[in-house]
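>>> Got a sequence here, can you model it:
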Amino acid sequence: MALKFMWSTEGCDDGQCPSIYEDENTGDYIVQGLRLTDDETGELIHLANDETAVRVPAEMLHRLARSRSLHRTPIANDAFGDYLDGARTSLQRFEFHGTYNVGDEYAQAEAWNLGNSDAFAPRERPWLNRVRSWIDAGVSVERVRVHEDEPTVYQRWLQWAGTWNTQAGERIAYLTRSEALRIGLFPYAAHVDGWIVDGRRALLFNFDAEDRITSTDLVDDPQNVALINSWWDLAVNHAQIDRAASAA
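Presented below is the predicted three-dimensional model:
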C-alpha cells in the first residue's frame, strides 16, 4: 500500500489531528480520526468484525468533495513560471494554505522573531524583480492571505516581509481564519491555493505533510475557473488591505 498524505483538519498545529490519505495503488481514501465511544459504536448498523469507524470534522469531507469537483491537470514544474509570465492583465495569488515550507523561510522567520531584521534581504530577491517586470508590463498583481486569528511567527514574518512585495507593486490583503469561516469561504475553498491568471485559468498547488509544495495543477475549464474566481471575489471583498505595508 502506498499512502499519499492529502491534508489534516483545519487549524491543526501539532500534527495529531484527523487526516485523510489516498491509496495511490487503488484510489481509495484512508481516514484517520477519533475513536468512537463504546456507546457510539453500539449505534452503528451492521458493523462487521473487520470494520471500524472514526469521527472526523465535516469540513474534511466537504473539502474532499470540492477537491474532486475541480478538473485538475498536472503541469511540469518548469511550466509554472511560463504561465505567470504569460499573463496579460492580472495575476491573483490566493494563499489559503496558511503555511509554506519554502527554502529557508522558516529559519528566516525564527531569526526575525529573535530580533534579527537582517534575516530577510528582499531587495536582492529575483521574485521582487519579477513582480516589477509584470507591473511595468501593465499586469496587476494581487495577493490575499488567510492567517490564523492569532498569527503564527511565520505568518507575522510574512506580514512584515510583505512590505517589500508591496513596494514592488503587489497589493496584499489579509483575512483571518474565523472571518473566512464566517463569510462561507471556508471550508469550501480551504483546499485551494495558488494563482489565477487573467481570470481565465488557475494554477493550484499540492502540498505534502510538511507544507512543501510538491506539484502544480492547471484548471482551465470555464465552469471550474468561474468557481475559483467566485472564491477569490469573496475573499478579496472581505479582506483587509495591509495599510502599514502600503504606506512603507
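>>> From now on I want contacts and neighbour counts done on CA atoms only, so please keep to that.
Will do.
>>> What ranges does this protein have for its helices?
38-42, 58-69, 80-85, 105-113, 126-136, 153-168, 177-182, 222-238, 243-247 (DSSP state H).
>>> Now those in JSON lines, please, with extra columns for mean neighbour count and distance to Asp198.
Shown next, in JSON lines, are those (neighbours: other C-alpha atoms under 10 Å; distance: least, C-alpha to C-alpha, whole Å):
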{"stretch": "helix 38-42", "mean neighbour count": "10", "distance to Asp198": "50"}
{"stretch": "helix 58-69", "mean neighbour count": "15", "distance to Asp198": "22"}
{"stretch": "helix 80-85", "mean neighbour count": "14", "distance to Asp198": "9"}
{"stretch": "helix 105-113", "mean neighbour count": "17", "distance to Asp198": "29"}
{"stretch": "helix 126-136", "mean neighbour count": "16", "distance to Asp198": "12"}
{"stretch": "helix 153-168", "mean neighbour count": "19", "distance to Asp198": "20"}
{"stretch": "helix 177-182", "mean neighbour count": "17", "distance to Asp198": "24"}
{"stretch": "helix 222-238", "mean neighbour count": "17", "distance to Asp198": "10"}
{"stretch": "helix 243-247", "mean neighbour count": "13", "distance to Asp198": "24"}
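>>> Could you also give me the structure for this next sequence, so I can compare it with the first?
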Amino acid sequence: MGSLVTDPATFQRLFEDFHHAAFKLEVRRSYGVPSEDEPFQVFLAGGDPGVAWLRSWLDLMRAETAKGKRVERVRVVDEPPSDYLRFELSVTPHNIAAGEDIRYLARRRATELALPQYDFWLFDSQLVAFLHFTDDDQFVGFSTTEDPAEVLKHCQCRDRAWTRALPFSAPPTTVAAAA
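Have a look, this model is predicted:
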C-alpha cells in the first residue's frame, strides 16, 4: 500500500484518468465530510438540503460517464439505516441521474461474503484506492496499490458484492429482508 495522499486534486484525477470502470465498496455508517456537515444538519432537521454541496461531484460523474465510463457503488447498510445513510438515500437519485449505478447490500450479507470492513475504490481492475478515516469518521486521505495480488483480492470482493447487491430502486428495508 502506498503512502497517504491528502491532496483533493490528486483524488479527483483518479476519476478523470480511469478508462473503463470505477467501483466503490462503502461500509461505513457515516462519513465526516466537511462539505456535507450543513446539508446533513438541514436533512436531520427535516429540511431539504438541496444538492449544491454535491454539484462538483455530480458534474464530474456526469462528465466521466458521458465518455462511456462506468461508476458503480455497493453500499453496505444496516437495518434500520443510519441517519447518514438516510441522508445519502435522499440524494442518491441525483447520483443515478449523473450516471452512477448504486446498489445496496445488507451488512449481515456482507459479513457472510467476507467483504472487507473498509472502503475502497477499484479503478479499471488495476488500481485499488484505500480510503482512510479518523476514529470520528473524518476522511483524511487515500493510498493506492497496483500489486496484482491486492488488486485480484479486491476484484473478487467487488464481484461478490455487486452480484448480490440490490439496485437503488429497492429500499434498504427490502435489501435487509431479501439478503
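>>> Superposed, what's their TM-score?
Once superposed, chain against chain, the TM-score is 0.86 (TM-score structural alignment, normalised by the length of structure 2); 170 aligned residues with a C-alpha RMSD of 2.0 Å.
>>> on that earlier part again, Serialize the helices of structure 1 to JSON lines and add fields for distance to Tyr21 of structure 1.
Shown next, in JSON lines, are the helices of structure 1 (distance: least, C-alpha to C-alpha, whole Å):
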{"stretch": "helix 38-42", "distance to Tyr21 of structure 1": "23"}
{"stretch": "helix 58-69", "distance to Tyr21 of structure 1": "11"}
{"stretch": "helix 80-85", "distance to Tyr21 of structure 1": "26"}
{"stretch": "helix 105-113", "distance to Tyr21 of structure 1": "26"}
{"stretch": "helix 126-136", "distance to Tyr21 of structure 1": "33"}
{"stretch": "helix 153-168", "distance to Tyr21 of structure 1": "26"}
{"stretch": "helix 177-182", "distance to Tyr21 of structure 1": "24"}
{"stretch": "helix 222-238", "distance to Tyr21 of structure 1": "24"}
{"stretch": "helix 243-247", "distance to Tyr21 of structure 1": "39"}
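>>> out of these, nearest to Phe5 of structure 1?
When the helices of structure 1 are compared for distance to Phe5 of structure 1 using C-alpha to C-alpha, the nearest one is helix 58-69, at 12.6 Å.
>>> can you state the direction angle for that closest one and helix 222-238?
140 degrees (axes from the mean of the first three to the mean of the last three C-alpha atoms, to 10 degrees).
>>> just checking, what packs against helix 58-69 of structure 1?
In terms of contacts (3 or more C-alpha pairs under 8 Å, 6 or more residues apart in numbering; DSSP states H and E), helix 58-69 of structure 1 is packed against no helix or strand at all.
>>> circling back to that earlier point, and of the helices of structure 1, who's closest to Gly199 of structure 1?
Shortest distance between Gly199 of structure 1 and the helices of structure 1, using C-alpha to C-alpha, is found for helix 222-238: 6.9 Å.
>>> And the closest one against structure 2, how far off on average?
Its matched residues in structure 2 lie on average 0.8 Å from helix 222-238 of structure 1 after superposition (mean C-alpha distance after the TM-score superposition for structure 1).
>>> so where in structure 2 does that helix end up aligned?
Using TM-score structural alignment, the residues of structure 2 aligned to helix 222-238 of structure 1 are 148-164.
>>> who wins for proximity to Asp23 of structure 1 among the helices of structure 1?
Proximity to Asp23 of structure 1 (C-alpha to C-alpha) singles out helix 58-69 among these, at 14.2 Å.
>>> Centre-most residue in structure 1?
With distances taken as C-alpha atoms, centre = their mean, His97 lies nearest the centre of structure 1, 2.5 Å away.
>>> Residue in structure 2 paired with that one?
Checking TM-score structural alignment: His97 of structure 1 goes with Arg28.
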